[in-house]
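the amino acid sequence is not available; the structure is as follows:
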């Protein structure tokens, strides 16, 4: 297995290209299903925000690759990662404890798509 590709071109021309292409297709399907964007004319005198693919390999506790993945939308000049405020997390944990709830971990694919700009 080769290392993690640094670009779309590296991913799609590597020995593991079939796996990377599946991961790319899955991500694009999710973006389309969530109606992430629509094509519109670029307003005059407006700069567009670029993006690039960022690839990663996910490993299980044994260190084995469990799937190929990527995070889309990271730009060299502008980045943003929505993070909950610590006080919000504390309030939620306190409410769960007060109501006798059990706390579990979860991960939402393309979670960043659910926030309003």
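Yes, it's here. Just so we're clear, the structure is a prediction, and the values are computed from it rather than from any experiment. Numbering: from 1, shown residues only.

please make it C-alpha for all contacts and neighbour counts, starting now.
Fine.

for the helix or strand encompassing residue 58, packing partners?
Here residue 58, judged by DSSP states H and E, is contained in strand 52-59. Here strand 52-59 touches strand 65-74, going by 3 or more Cα pairs under 8 Å, 6 or more residues apart in numbering; DSSP states H and E.

now the strand it packs on and strand 52-59, what's the angle there?
160 degrees (axes from the mean of the first three to the mean of the last three Cα atoms, to 10 degrees).

buried sites along strand 65-74?
68, 69, 70, 72, 74 (16 or more other Cα atoms under 10 Å).

so the fourth one sits right up against residue 50, yeah?
What it means is residue 72. No - using Cα atoms under 8 Å, residue 72 is not in contact with residue 50, being 11.0 Å away.

hmm, back to that, from the buried residues of strand 65-74, which is closest to residue 30?
residue 72 (11.2 Å; Cα to Cα).

burial measure for the nearest residue to the closest one once chain neighbours are set aside, as a count.
Leaving out its chain neighbours, the residue that sits closest to residue 72 by Cα to Cα, 6 or more residues apart in numbering is residue 53, at 5.1 Å. By the criterion of other Cα atoms under 10 Å, residue 53 has 18 neighbours.

before we go on, here's another structure to hold up against the first:
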């Protein structure tokens, strides 16, 4: 946050937090006995235009899942994304059927995945809810 673009980074972080809160991604809860809360960190990235200029500043809040143990804290690892072969098949079918294709980007699509496990995360630094400092995100 010491860079010249600090205003843009803060705006990107606030946009991400607003999106998380708007989508009710987590609820604040007391940490159950025997459970541990994982930390989180911000991933900051500049999205560039084709000409090399900055298009936008993007912030993503990620949980520090590397602290989990496979078989204890989680059992499966996967990303709910389409395979390239599936996309090619759909494009081919659209071309054969002379269909119109539209593309869209879902800003927080990764937040729509369902988890079978309960995950507890510490509240992000700078965004701890007043009066709920001891609670974790669930």
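Nice, I can see it. Since this is a predicted model, take the numbers as computed values, not measurements.

hang on, the earlier thing: tell me how far the counterpart of the residue nearest to residue 72 of the first structure in the second structure lies from residue 103 of the second structure.
In the second structure, residue 53 of the first structure lines up with residue 42, judged by TM-score structural alignment. Applying Cα to Cα, to the nearest Å, the value for residue 42 of the second structure to residue 103 of the second structure is 28 Å.

ok, now residue 51 of the second structure?
22 Å.

again, but for residue 95 of the second structure
In terms of Cα to Cα, residue 95 of the second structure sits 15 Å off from residue 103 of the second structure.

could you do residue 53 of the second structure as well?
24 Å.

name the residue in the two with the higher neighbour count.
More crowded of residue 53 of the second structure and residue 103, by other Cα under 10 Å: residue 53, with 10 against 4.

counterpart of the more buried one in the first structure?
Under TM-score structural alignment, residue 53 of the second structure pairs with residue 64 in the first structure.

any idea how far that match is from residue 57 of the first structure?
Applying Cα to Cα to residue 64 of the first structure and residue 57 of the first structure gives a distance of 9 Å.

same check on residue 84 of the first structure?
Distance from residue 84 of the first structure to residue 57 of the first structure, by Cα to Cα: 25 Å.

more crowded one of the two?
Using other Cα under 10 Å, the more surrounded residue of residue 84 of the first structure and residue 57 is residue 57, with 15 against 8.

that one and residue 11 of the first structure, how far apart?
12 Å.

what's the answer for residue 65 of the first structure, then?
For residue 65 of the first structure, the distance to residue 11 of the first structure - Cα to Cα - is 16 Å.

what about stretch 23-34 of the second structure, how long is it end to end?
29 Å.

same check, this time on stretch 47-61 of the second structure
16 Å.

with stretch 32-47 of the second structure instead?
39 Å.

any chance you could map the helices in the second structure?
6-22, 84-96 (DSSP state H).

so which of these comes closest to residue 77 of the second structure?
helix 84-96 (19.0 Å).

contacts for the closest one?
100, 101 (Cα atoms under 8 Å, 6 or more residues apart in numbering).
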